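Engineer: Take a look and give me a structure for this.
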Amino acid sequence: MAYWLFKSEPDVFGWEDLTAKGDAGEEWDGVRNYQARNNMRAMAKGDRGFFYHSRSGLEIVGIVEVCAEAHQDSTTDDERWDCVDVKAVRPFAKPVTLQDIKADDRLSEMALVKSSRLSVQPVTDDEWAIVCALGDTKP
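Structural biologist: The predicted model follows:
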């Protein structure tokens, strides 16, 4: 299993919106960055990810699961753009802020710190365990 981080603006599509979709989940559509798209192409069904509220909040608020592998993004006819479907697994007991992550030396190489603008990012096994512990949340 691989781990990822998905960024979304909470006023556009937040944790509550994904939770409301239930087990069917939702397309992680609208991504127009090649590196983020390639990250989604590398995902497998069952991979887990962090749901990160960007712009406002700046915090990891939940865990998601990839429930459909990469396929054509339904928001465009341009065949270059794929997306995956994700569903909510569980909220974080305590959100983990970007400030928390930057303050932890063990996370200094995390993509969220190094490539902060990338909307879909890989997360290492160690980073996954550390962030879950910071959020008092079962991995």
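Engineer: only C-alpha atoms for contact and neighbour calcs from this point on.
Structural biologist: OK.
Engineer: Which stretches in this structure count as strands?
Structural biologist: All strands of the chain, identified by DSSP state E, fall at 3-8, 26-27, 48-53, 59-72, 82-97, 120-123.
Engineer: looking at these, which is buried most?
Structural biologist: With neighbours taken as mean count of other Cα atoms under 10 Å, the strands of the chain reach their highest mean count in strand 48-53, at a mean of 26.
Engineer: Also this sequence, please, to line up against the first:
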Amino acid sequence: MQNWLFKTEPDAFSIDDLANMSNQTEHWDGIRNYQARNFLRDNVKLGDQVFIYHSSCKDVGIVGLAQVVKEAYPDHTQFDPESKYYDPKSSPDNPRWVMVDIQFKQKFSKLLPLKVIKSMPEITEIGLVKKGHRLSIMPVQQSEFEYLLSRCKEAS
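Structural biologist: Here you go, the predicted model:
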């Protein structure tokens, strides 16, 4: 099993949106970066744990936890001309983009801010703390995942 951090803009889709889904499960669509896509397609597996991270907002940071419940399959938004994620170069016979399904596990009562994460000497490998490595989907080493999870639960 691996661990991940998935970024989302809370005004588009938040941890609360995931928690309020009828079965607390949703597809993670709209990824249009090739490296992030490759992680989804090749590495994200059933049962993997996922930090949900709110970005592009006033308070950025880790807000909750989810789990992968369906591995990569074609992202339907790439075929929809009305979607902001439409890709005219993609076709059902040769899809370029994938998505996974995640299920809500927990919302932390307090956000673990990026500023705090960057100040942790134990956290050195996650892309959040590396210049130029700020993908919307990023792996989290087991030791760093456990440490961040313990800090998230402490703050809650």
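Engineer: TM-score of the superposed pair?
Structural biologist: Once superposed, the chains reach a TM-score of 0.92 (TM-score structural alignment, normalised by the length of the first structure), with 137 aligned residues with a Cα RMSD of 1.4 Å.
Engineer: Out of the strands of the first structure, which gets nearest to residue 114 of the first structure?
Structural biologist: Among the strands of the first structure, the nearest to residue 114 of the first structure by Cα to Cα is strand 120-123 (10.6 Å).
Engineer: Next, the mean deviation of that closest one compared to the second structure.
Structural biologist: Its matched residues in the second structure lie on average 0.4 Å from strand 120-123 of the first structure after superposition (mean Cα distance after the TM-score superposition for the first structure).
Engineer: what span of the second structure lines up against that strand?
Structural biologist: Mapping strand 120-123 of the first structure onto the second structure (TM-score structural alignment) gives residues 137-140.
Engineer: picking that back up, export the strands of the first structure to a markdown table and append columns for distance to residue 105 of the first structure.
Structural biologist: Shown next, in a markdown table, are the strands of the first structure (distance: least, Cα to Cα, whole Å):
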| stretch | distance to residue 105 of the first structure |
| --- | --- |
| strand 3-8 | 19 |
| strand 26-27 | 34 |
| strand 48-53 | 19 |
| strand 59-72 | 17 |
| strand 82-97 | 14 |
| strand 120-123 | 15 |
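Engineer: Nearest to residue 111 of the first structure among the ones you listed would be which one?
Structural biologist: Nearest to residue 111 of the first structure, of the strands of the first structure and by Cα to Cα, is strand 120-123 at 6.4 Å.
Engineer: The closest one - contacts with which helices or strands?
Structural biologist: Under the contact definition 3 or more Cα pairs under 8 Å, 6 or more residues apart in numbering; DSSP states H and E, strand 120-123 of the first structure sits against strand 3-8, helix 34-41, helix 111-114.
Engineer: Residues touching it, excluding its own?
Structural biologist: With contacts defined as Cα atoms under 8 Å, 6 or more residues apart in numbering, strand 120-123 of the first structure is touched by 2-7, 36-37, 39-40, 110-112.
Engineer: cool, and stretch 52-69 of the first structure?
Structural biologist: By Cα under 8 Å, 6+ apart, the residues outside stretch 52-69 of the first structure that reach it are 5-10, 14-15, 24-25, 40-41, 43-51, 83-92, 94-98.
Engineer: go again using 7 Å as the cut-off
Structural biologist: The contact list for stretch 52-69 of the first structure, computed with Cα atoms under 7 Å, 6 or more residues apart in numbering, reads 5-10, 14, 43-51, 84-92, 95-98.
Engineer: For the residue nearest the centre of the second structure, which residues are in contact?
Structural biologist: Closest to where the C-alpha atoms of the second structure average out (Cα atoms, centre = their mean) is residue 6, at 1.3 Å. Counting by Cα under 7 Å, 6+ apart, residue 6 of the second structure touches 50, 51, 52, 53, 136, 137, 138.
Engineer: Name the nearest residue to it, ignoring sequence neighbours.
Structural biologist: Excluding the flanking residues, the one nearest residue 6 of the second structure by Cα to Cα, 6 or more residues apart in numbering is residue 137, at 4.8 Å.
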